[in-house]
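# Please find the sequence and the predicted model below.
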Amino acid sequence: MAKLAGIRLPDRPPYRDLALAWLREQAGRSILVQAKDSRDRWGRVSARVRILAASNHLDLGHGLVEAGLALVDPGLEPAFCQPELLALEATARERRLGLWADDGYNPIDVGQVDHLKDRVGSFVLVEGRVRSIGEREQRTYLNFGGLWAEDFTIIIPRKTWKLMADRGLGAEALKNRWIRARGILQSWQGAALSIEVPEMIERLEGNRPPR
């Protein structure tokens, strides 16, 4: 069994059904599979799948994201090797294709505390301004409000924080900046996301809300 690397299918109809229908249309075609040796806890390998018959060797993950039928999700991969997926997703979101026509999938503002609490356990995109940063020995915390027990927080392991700093996304680059983060929302002194790879955080242009 395999999962398409770097993406996540929608979690509810009709978009999940549309994504599965899109994939079924590719059945019976010759493909090229590139997969890792390791398996996840469900016994699946993470793979990229390309249609060889297509003139441009269509990548299934790319096709789904471009059509607005999947979200970019690096998951627990040690490294994210498809940064182009973020650009494809951004275009689909701007054009409101597929799931992006549903406000339930669009980025949640950190100020919508009740909305965040309702989405705990779901994969979400969250946007807001980093108010303060707490660097500890094992983890770094990006805080988005003054009430640490209630407001949204991003938790970054030491290894990931070092990678971010090496790429110019350290404390000076993020404090007071608007960012977008993605992942499984968890309940932790309010709501929080744990970031495993640097690409799960995107720095947005300007110092004001993007919308």
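That came through, no problem.

# hey, let's count contacts and neighbours off CA atoms from now on
OK.

# dump the residue contacts of the residue nearest to Leu185 when sequence neighbours are not counted.
Nearest in space to Leu185, with sequence neighbours left out and distances taken as CA to CA, 6 or more residues apart in numbering, is Val120 at 4.8 Å. Counting by CA atoms under 8 Å, 6 or more residues apart in numbering, Val120 touches Ile184, Leu185, Gln186, Ser187, Ala191.

# my guess is Val120 is in a strand, correct?
No. Assigned with DSSP: H, G, I helix; E, B strand; the rest coil, Val120 falls outside any strand and is coil.

# I'd like the next helix or strand past the longest strand seen in the chain.
Assignment by DSSP state E gives strand 31-39 as the longest strand of the chain. Note on strand 31-39: by DSSP states H and E, the next helix or strand toward the C-terminus is strand 45-51.

# which helices and strands sit right next to that following strand?
Counting contacts by 3 or more CA pairs under 8 Å, 6 or more residues apart in numbering; DSSP states H and E, strand 45-51 packs against strand 2-4, strand 31-39, helix 60-66.

# Output the ones you listed in JSON lines, with distance to Ile108 and mean neighbour count appended to each entry.
Output for those, formatted as JSON lines (distance: least, CA to CA, whole Å; neighbours: other CA atoms under 10 Å):
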{"stretch": "strand 2-4", "distance to Ile108": "25", "mean neighbour count": "18"}
{"stretch": "strand 31-39", "distance to Ile108": "32", "mean neighbour count": "13"}
{"stretch": "helix 60-66", "distance to Ile108": "19", "mean neighbour count": "23"}
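
# now these as CSV including distance to Ala173?
Shown next, in CSV, are the helices and strands packed on strand 45-51 (distance: least, CA to CA, whole Å):
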stretch, distance to Ala173
strand 2-4, 32
strand 31-39, 33
helix 60-66, 28
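
# distance of the residue nearest to Leu185 from Pro157?
Relative to Pro157, Val120 is positioned 20 Å away (CA to CA, to the nearest Å).

# what are the ranges of the strands in this protein?
2-4, 7-8, 31-39, 45-51, 71-72, 108-109, 123-129, 132-135, 139-143, 153-157, 178-184, 186-187, 191-194, 201-203.

# Which one, of those, ends up nearest to Thr91?
strand 71-72 (12.1 Å; CA to CA).

# what does that closest one contact?
Contacts of strand 71-72 (CA under 8 Å, 6+ apart): Gly6, Ile7, Arg8, Leu9, Pro10, Val65, Leu85, Leu86, Glu89.

# Out of the helices and strands packed on strand 45-51, flag the one nearest Leu169.
Among these, helix 60-66 sits nearest to Leu169 (CA to CA), with 25.4 Å.

# before we go on, here's another structure to hold up against the first:
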Amino acid sequence: MILLEEALSNPVSFTASDGHAYYLADLMVPEPFGEMGAELLGGGEVYVQALATKSDRWGRKPAILLDRDRRDLSARLVEAGVAIVKPQLRAFNCLKLLIKLERDARKTTSGLWVVKNVIIDYKSIGYAQIGLYGIVEAKLVSVGQTRSRTYLNFGERWTEDLTGIIQRRKLADFSEFGHDLSMIEGRRVRLRGVVQLDDGPQIELKHPAQLELLD
């Protein structure tokens, strides 16, 4: 177990009463909103449930937080606008629900969504965003394919414009999730992930829930 305020104040690495280190799976809690989340959910001790048996290179295990009735607190955190969905481990249906709740929170400007620059247009990406987890909205210009990768191109110049990258081995997951990549050219989409710089900005899509169709 752990105090909720302790877990949310450092969701990328917290130590529970069992002495193990954990990180909050599939969610990102921006620094100013951890305290707000603890207040909204009443604070106090919560259970920590690991989602994997092995620790990562930093000795952490991915985990979710459960209330006293053993109910997952993730949906309540997202619904309140305290957390951003960061797809990683959970089942597709669970992540689809969390993304829907995030979309609803965004529409009602709950919590962090009152901040207008949470979602950015790719043309405004600067060095300050490189290496950080971000959410980007843009119109998809074209889809390219090589033997090993699929490229989602958001401009004509790959050295300057945003590119989404999907490894070939992940394509089946995108199809199972419901994405038809052959039918999304010209549509406005939302990407989420770590913004990297390789000539132009790029986001690698390791999970199909990192891609949303907006129209």
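That came through, no problem. Since the model is a prediction, treat every value here as computed from it, not as a measurement.

# circling back: so what secondary structure elements neighbour the longest strand of the first structure?
strand 45-51.

# mind checking what Arg8 of the first structure lines up with in the second structure?
Arg8 of the first structure maps onto Met28 of the second structure when the alignment is built from TM-score structural alignment.

# In contact with its match, which residues?
Pro11, Ala83, Ile84, Val85, Lys86.

# Is it possible to get a markdown table of the residues you listed that adds neighbour count?
Formatted as a markdown table, the contacts of Met28 of the second structure follow (neighbours: other CA atoms under 10 Å):
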| residue | neighbour count |
| --- | --- |
| Pro11 | 20 |
| Ala83 | 25 |
| Ile84 | 24 |
| Val85 | 24 |
| Lys86 | 23 |
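
# how do these look in the first structure, which are kept?
On the basis of both residues aligned by TM-score structural alignment, their matches' CA atoms under 8 Å, what survives of the contacts of Met28 of the second structure in the first structure is Ala83, Ile84, Val85, Lys86.

# so Arg187 of the second structure makes contact with Leu214?
Yes. Arg187 of the second structure is within contact range of Leu214, at 7.4 Å (criterion: CA atoms under 8 Å).

# Of the two, which one has the most company?
Arg187 (14 against 11; other CA atoms under 10 Å).

# which one in the first structure is aligned with the more buried one?
Per TM-score structural alignment, Arg187 of the second structure is aligned with Arg177.

# Equivalent analysis for Lys86 of the second structure, please.
So Lys86 of the second structure corresponds to Asp73, using TM-score structural alignment.

# burial measure for Pro201 of the second structure, as a count.
22.

# Next: the one 10 residues further on.
Close neighbours of Leu211 of the second structure, defined as other CA under 10 Å, add up to 20.

# is it true that it touches Leu205?
Yes. If you go by CA under 8 Å, Leu211 of the second structure and Leu205 touch, sitting 7.5 Å apart.

# can you list residues touching both of those two?
Arg192.

# In TSV: the strands of the first structure, plus distance to Leu99 of the first structure.
Shown next, in TSV, are those (distance: least, CA to CA, whole Å):
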stretch	distance to Leu99 of the first structure
strand 2-4	18
strand 7-8	12
strand 31-39	26
strand 45-51	22
strand 71-72	9
strand 108-109	15
strand 123-129	13
strand 132-135	33
strand 139-143	28
strand 153-157	25
strand 178-184	16
strand 186-187	22
strand 191-194	22
strand 201-203	20
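
# of all those strands, which lies closest to Leu116 of the first structure?
That would be strand 191-194 among these, by CA to CA, at 6.6 Å.

# Quick one: the residues in the second structure that the closest one pairs up with.
Residue span in the second structure matched to strand 191-194 of the first structure, by TM-score structural alignment: 201-204.

# What distance do you get for the residue in the second structure that Leu88 of the first structure lines up against to Thr108 of the second structure?
When the second structure is aligned by TM-score structural alignment, Leu88 of the first structure is paired with Leu101. To Thr108 of the second structure, Leu101 of the second structure is 11 Å away according to CA to CA.

# now do Leu132 of the second structure
25 Å.

# got it, and Glu204 of the second structure?
Going from Glu204 of the second structure to Thr108 of the second structure by CA to CA gives 29 Å.

# of those two, who's got more company?
Neighbour tally, Glu204 of the second structure and Thr108, criterion other CA under 10 Å: the higher count belongs to Glu204, 19 against 13.

# which residues touch the longest helix seen in the second structure?
Secondary structure of the second structure read by DSSP state H shows that its longest helix is helix 92-107. Here helix 92-107 of the second structure makes contact (CA under 8 Å, 6+ apart) with 74-75, 78-81, 84-85, 87, 111, 113-114, 177, 209.

# ok, back up a step: what's the counterpart of the residue nearest to Leu185 of the first structure in the second structure?
Checking with TM-score structural alignment, Val120 of the first structure has Ile130 as its match.

# Distance of Gln88 of the second structure relative to Ala38 of the second structure?
In terms of CA to CA, Gln88 of the second structure sits 23 Å off from Ala38 of the second structure.

# one step back: now the match of Leu88 of the first structure: how far from Asp199 of the second structure?
Distance, Leu101 of the second structure to Asp199 of the second structure, by CA to CA: 35 Å.

# Can you get me a residue count around the closest residue in space to Leu4 of the first structure that isn't next to it in sequence?
Excluding the flanking residues, the one nearest Leu4 of the first structure by CA to CA, 6+ apart is Ala47, at 5.2 Å. A total of 19 residues lie near Ala47 of the first structure under the criterion other CA under 10 Å.

# and the gap between the alignment partner in the second structure of Ala47 of the first structure and Asp26 of the second structure?
Counting by TM-score structural alignment, Ala47 of the first structure corresponds to Ala63 in the second structure. Counting by CA to CA, the separation of Ala63 of the second structure from Asp26 of the second structure is 9 Å.
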